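In: Have a look; sequence and predicted model below, questions after that.
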Amino acid sequence: MEKSAELTRNAQLPKSEEEIQERKGFVVVDETVKYRIVTVIACILVLSSIFFNTPSEILAGMTRIVVAPSILVTDYLIVGNVGAAFFNSGLLMLAAIAIARRNEVNMNGPVMAAVFTIAGFALFGKNIYNVWAIMVGVLLHARYQQEKFSKFILIAFFGTALGPLISQITFGLGLSPALAFPAGILAGIIAGFCLPPLANHFVKFHQGFNLYNIGFTAGVTGMFFMAMLRAFDFQNPSTLIVAEGYNRLLGTYLFVFFTGMLITGFYFSRRVMPGLTRIWRQSGRLVSDFVTSNGFGASMMNMALLGYISTGYVLLVGGQLNGPTIGGIFTIVGFGAFGKHVKNILPVLAGVYLASLVQVWEVNATGALLAALFGTTLAPIAGYYGWGYGIIAGFFHMSMVMNVGYLHGGMNLYNNGFSGGFVAAVLVPIFDALKKSS
């Protein structure tokens, strides 16, 4: 079975997989329990918003977030406020969990990666207005193909990367509301309808070495929409709105947050180190569902460790914890259940860091930080070929990601997934040739 087909169906965990887990000595966690745990995490995000701002401030901030064009990079901590950003994040995470539950999808690695990614990007680009048209488009595609929506639910979730397409057309082009709202929603539905066949096709382009496959797909889709807009003389402004000065507050918040996840994972692990080491031995290449293959507890611990590492990287290089960087951290954490682990992200981080030392970008600049965090989409290269190859991939990714954003005009939030697809497509055949000759 092709990896593309596996990816679309991997949200469904057959009973036989539970039996396999039991034979391997895992603590088999009931789906209801897993849903409750992830729901609690989302509720923590929602409820913690009141520690940052009052309810009236959160409501006012949410209003500003909803009407923002939201193209890269738009930090909702600035557009709204800290409380509104976390409220938006938790709310969208809860919505994704509810949709998955409603469609009887198991809370496995890909779904956990998707809901955490939605939570992360809800801090800087996704909001309660701009995600629904994409999902409706994917739903219509499922109906057209006479398939269950659950088969395409991962594409629907990750496809919300194109949320800024809806927001920019609706609020950023200066159109009259009578035209802007229908045009934005229609563009989102069309994009969502086209995503499933494109995603299944493009996974072959990078051979599963770019974990953000929908990021590449959304980049190509956004590029086509941006080309059409430019043809009618509509331009997207270069946007860089990022918060500063929250490192102590948000650093403490994240440390407590990930410690809670670590303790939860430990509670559901029968044997801690064997579970983690099994994860660390995997390359992470698509499709690598750590929850199914190594257990829920070990996956949660791996996710928490990645949270510590990625947060530590931002702070150690003198960067700022804000909407975009925490979005990157949450995405890494989510993919800690679906392809990323301690051993395969560190080489990529090292490669991006080395690139920033010799290239024109400062290591603690927003773009460089996002390249490092989201560049871990190439972690399977390090896991499959080795550390040295992962460093090379990270080095080249730094250069590529700084140059592809213009193509989609900032309307694809997963810009690093777009870049990672090109980097993997170029480097993987070369690495294969080097491996064969050695």
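Out: Received, thanks. Residues are numbered from 1 along each chain as shown.
In: drop to CA atoms for contacts and neighbour counts, all remaining ones
Out: Will do.
In: what kind of secondary structure is the most centrally placed residue in the chain in?
Out: Central residue of the chain (Cα atoms, centre = their mean): residue 117, 3.6 Å from the mean position. Assigned by DSSP: H, G, I helix; E, B strand; the rest coil, the conformation of residue 117 is helix.
In: quick one, what contacts it?
Out: 158, 327, 330-331, 334 (Cα atoms under 8 Å, 6 or more residues apart in numbering).
In: Please report the distance of it from residue 410.
Out: 18 Å (Cα to Cα, to the nearest Å).
In: quick one on the thing from earlier: so can I have CSV of the contacts of residue 117 showing neighbour count?
Out: As requested, these are exported to CSV (neighbours: other Cα atoms under 10 Å):
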residue, neighbour count
158, 24
327, 27
330, 28
331, 27
334, 31
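In: Rebuild those residues as a markdown table, extending it with secondary structure and distance to residue 150.
Out: Below are the contacts of residue 117 laid out as a markdown table (DSSP: H, G, I helix; E, B strand; the rest coil; distance: Cα to Cα, whole Å):
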| residue | secondary structure | distance to residue 150 |
| --- | --- | --- |
| 158 | helix | 13 |
| 327 | helix | 25 |
| 330 | helix | 24 |
| 331 | helix | 22 |
| 334 | helix | 19 |
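In: Presented hereafter is structure B, for comparison with structure A:
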Amino acid sequence: MEAEHPVISPAAPEPDALARQQRILLRLVALTALGCVAFGFAVDPPGEVLRGIGRILTPTDVLITDFVDVGGLGGAFAQAGLLTLLACGAYRITGASVNGSAVGCLYMLLGFALFGKTLLNVWPILAGVALYCRFREEPLRDQLTTAIFATALAPVFTEIAFNSALPRAASVPLGLLIGVLIGFVIPVVARQLFRAHNGFSLYNMGFAAGVLGVVVIAVLQSYGLTPQPPMAWTSGHDLPLLVLVALMLAGVIAAALVLDRRPWQGLLALHRDPGQAPADFLAAHGAGPTLLNMAVVGAIGTLLVLLTGADLNGPVVGGIVSIIGFGACGKHAANIVPVMAGVLLGALAKPFGLTDPGVVWAALFGTCLAPVAGRFGPHWGLLAGFLHVSVGQVTGAFTAGLNLYGNGFAAGLVAAVLTPVALLLSRRGRRVRDRPQEPVEVPAA
């Protein structure tokens, strides 16, 4: 009979140490974002960077729109860095906890600001979540991470406000209204839909945004307000982007050494954690091992791209950065590699190329199914990845490309179908099923 690996949690840090840890983590993200801004101004002249940011703010930004194609290399990365700096400021001002989910959220924002989220389109949904907090009489800091995750549907505002056939006097207010309504309802929708996959997909907001997006887009399409989504995918920037990713990973390792003189000591215990959401590696395993894990999974994602010969561009770097962030709240080498292998195997068994955008994205973002491998074993992770590469090819059409977390939507469907079967058939699953369960707080994000 297989032995269970107990997860040993370190002692909770003292309040002063916890405050210092959160300050360092927030500074790490802020410095990474600032580095992206500096990179933008280093690769392009300042005037071109500013013009590029201007071009990014209003055109179509559905999946997959590489902002490098729209605003140039400099404009894309400067815009992403500035948006993430604003989010870091929001955490600082509100006093929101910088836990594992927050770290994952901020890195994901930085990544998705390279191909969908802009300095303009996120605000209606953020305002809607703030209105939800006011209605529920909750402090915004308790929902800040949820609010930022919820900007998965930010392109809905852009499409209605700037790319519909309506006159601007009607399209902008309509886009604002729909964005605010999405932000108001998505926290409760996400909390309810979490039960469908029970934390076996780490991108719960992607699943919620997909389900909500199907409803919203169906209504909009019935009025003829959403076009067929185009795709922009650039190439030719591999070397500078590889250097930038390497510097990001070096920064994460440096932060690990600042917070823990021997961060590798807790890494083995972290790899025994299944990663099932809501997972917080910072709380369970400490900041040093968690940061080192973030660097390891980011390096694995980068190596995957290099070995397959895929392009390094805005969306691909966004995928790598997102993996880095979720190394704080669910992903580690032991549970993402089987899923990646399953995606590649699925692509080889079907008429897909390993460098096709949909396959590259499925390999990177499909790692949100890591808890399947972590809980039931690598063979189930392999199967999850094999299924995900097919499901991910079709789910984007359900929301006309306006749900940026399309792979999260696909992964939620795969997890909702696959994990009950795994619970039924696998020995690990039977032990999980039969074990008395403690109540788990259902997260919105």
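Out: Ah, there it is. Because the structure is predicted, anything quoted here is derived from the model rather than measured.
In: ok, the contacts of residue 117 of the first structure vs residue 15 of the first structure, which is closest?
Out: Comparing the contacts of residue 117 of the first structure against residue 15 of the first structure with Cα to Cα places residue 334 closest, at 23.7 Å.
In: Identify the residues contacting the closest residue to residue 155 of the first structure other than its chain neighbours.
Out: Once flanking residues are discounted, residue 155 of the first structure sits nearest to residue 196: 6.4 Å by Cα to Cα, 6 or more residues apart in numbering. Counting by Cα under 8 Å, 6+ apart, residue 196 of the first structure touches 138, 141, 152, 155.
In: so can I have a markdown table of these showing neighbour count?
Out: Listed next are the contacts of residue 196 of the first structure as a markdown table, based on neighbours: other Cα under 10 Å:
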| residue | neighbour count |
| --- | --- |
| 138 | 29 |
| 141 | 23 |
| 152 | 22 |
| 155 | 25 |
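In: Check those and tell me the two furthest apart.
Out: Between all members of these, the farthest pair (by Cα to Cα) comes out as 141 and 155, at 11.1 Å.
In: From residue 21 of the first structure, how far off is the alignment partner in the first structure of residue 262 of the second structure?
Out: Mapped onto the first structure by TM-score structural alignment, residue 262 of the second structure lines up with residue 271. Distance of residue 271 of the first structure to residue 21 of the first structure, given as Cα to Cα: 13 Å.
In: Now stretch 42-54 of the first structure: buried residues?
Out: Judged by neighbour count (16 or more other Cα atoms under 10 Å), stretch 42-54 of the first structure contains these buried residues: 42-43, 45-46, 48-50, 52-53.
In: can you check stretch 120-127 of the second structure too?
Out: Under 16+ other Cα under 10 Å, the buried positions of stretch 120-127 of the second structure are 121-127.
In: can you check stretch 221-228 of the first structure too?
Out: Result for stretch 221-228 of the first structure [16+ other Cα under 10 Å]: buried residues 221-223, 225-227.
In: Stretch 405-422 of the first structure now?
Out: Residues 405, 407-422 are the ones in stretch 405-422 of the first structure that count as buried (16+ other Cα under 10 Å).
In: how many neighbours does the match of residue 262 of the second structure have?
Out: The number of residues packed near residue 271 of the first structure is 14, by other Cα atoms under 10 Å.
In: so where in the second structure does stretch 106-125 of the first structure end up aligned?
Out: Against the second structure, stretch 106-125 of the first structure falls on residues 97-116 (TM-score structural alignment).
In: Next: stretch 394-404 of the first structure.
Out: Counting by TM-score structural alignment, stretch 394-404 of the first structure corresponds to residues 385-395.
In: buried stuff in the matching stretch?
Out: Here stretch 385-395 of the second structure shows 385-393, 395 as buried, counting by 16+ other Cα under 10 Å.
In: Out of those residues, list just those in helices.
Out: Under the assignment DSSP state H, those contribute 385-393, 395 to helices.
In: Which one of those residues is nearest to residue 232 of the second structure?
Out: Closest to residue 232 of the second structure, out of all of these and judged by Cα to Cα, is residue 393, at 16.4 Å.
In: check contacts around the closest one.
Out: Here residue 393 of the second structure is in contact with residue 358 (criterion: Cα under 8 Å, 6+ apart).
In: before we move on, what about residue 42 of the second structure?
Out: So residue 42 of the second structure contacts residue 74 (Cα under 8 Å, 6+ apart).
In: Can you tell me what it aligns to in the first structure?
Out: By TM-score structural alignment, residue 42 of the second structure lines up with residue 51.
In: ok, now residue 245 of the second structure?
Out: By TM-score structural alignment, residue 245 of the second structure lines up with residue 254.
In: Ok, residue 343 of the second structure next?
Out: Under the alignment (TM-score structural alignment), residue 343 of the second structure maps onto residue 352.
In: wait, doesn't its match sit right on residue 398?
Out: Yes - using Cα atoms under 8 Å, residue 352 of the first structure makes contact with residue 398 at a distance of 5.6 Å.
In: joint contacts of those two?
Out: Common neighbours of residue 352 of the first structure and residue 398 (Cα under 8 Å, 6+ apart) are 368, 371-372, 375.
In: Would you mind checking those for buried ones?
Out: 368, 371-372, 375.
In: What range does the helix or strand containing residue 184 of the second structure cover in the first structure?
Out: Using DSSP states H and E, residue 184 of the second structure sits in helix 168-197. Aligning helix 168-197 of the second structure against the first structure (TM-score structural alignment) gives residues 177-206.
In: how near is the residue in the second structure that residue 422 of the first structure lines up against to residue 16 of the second structure?
Out: In the second structure, the residue matched to residue 422 of the first structure (TM-score structural alignment) is residue 413. Distance, residue 413 of the second structure to residue 16 of the second structure, using Cα to Cα: 42 Å.
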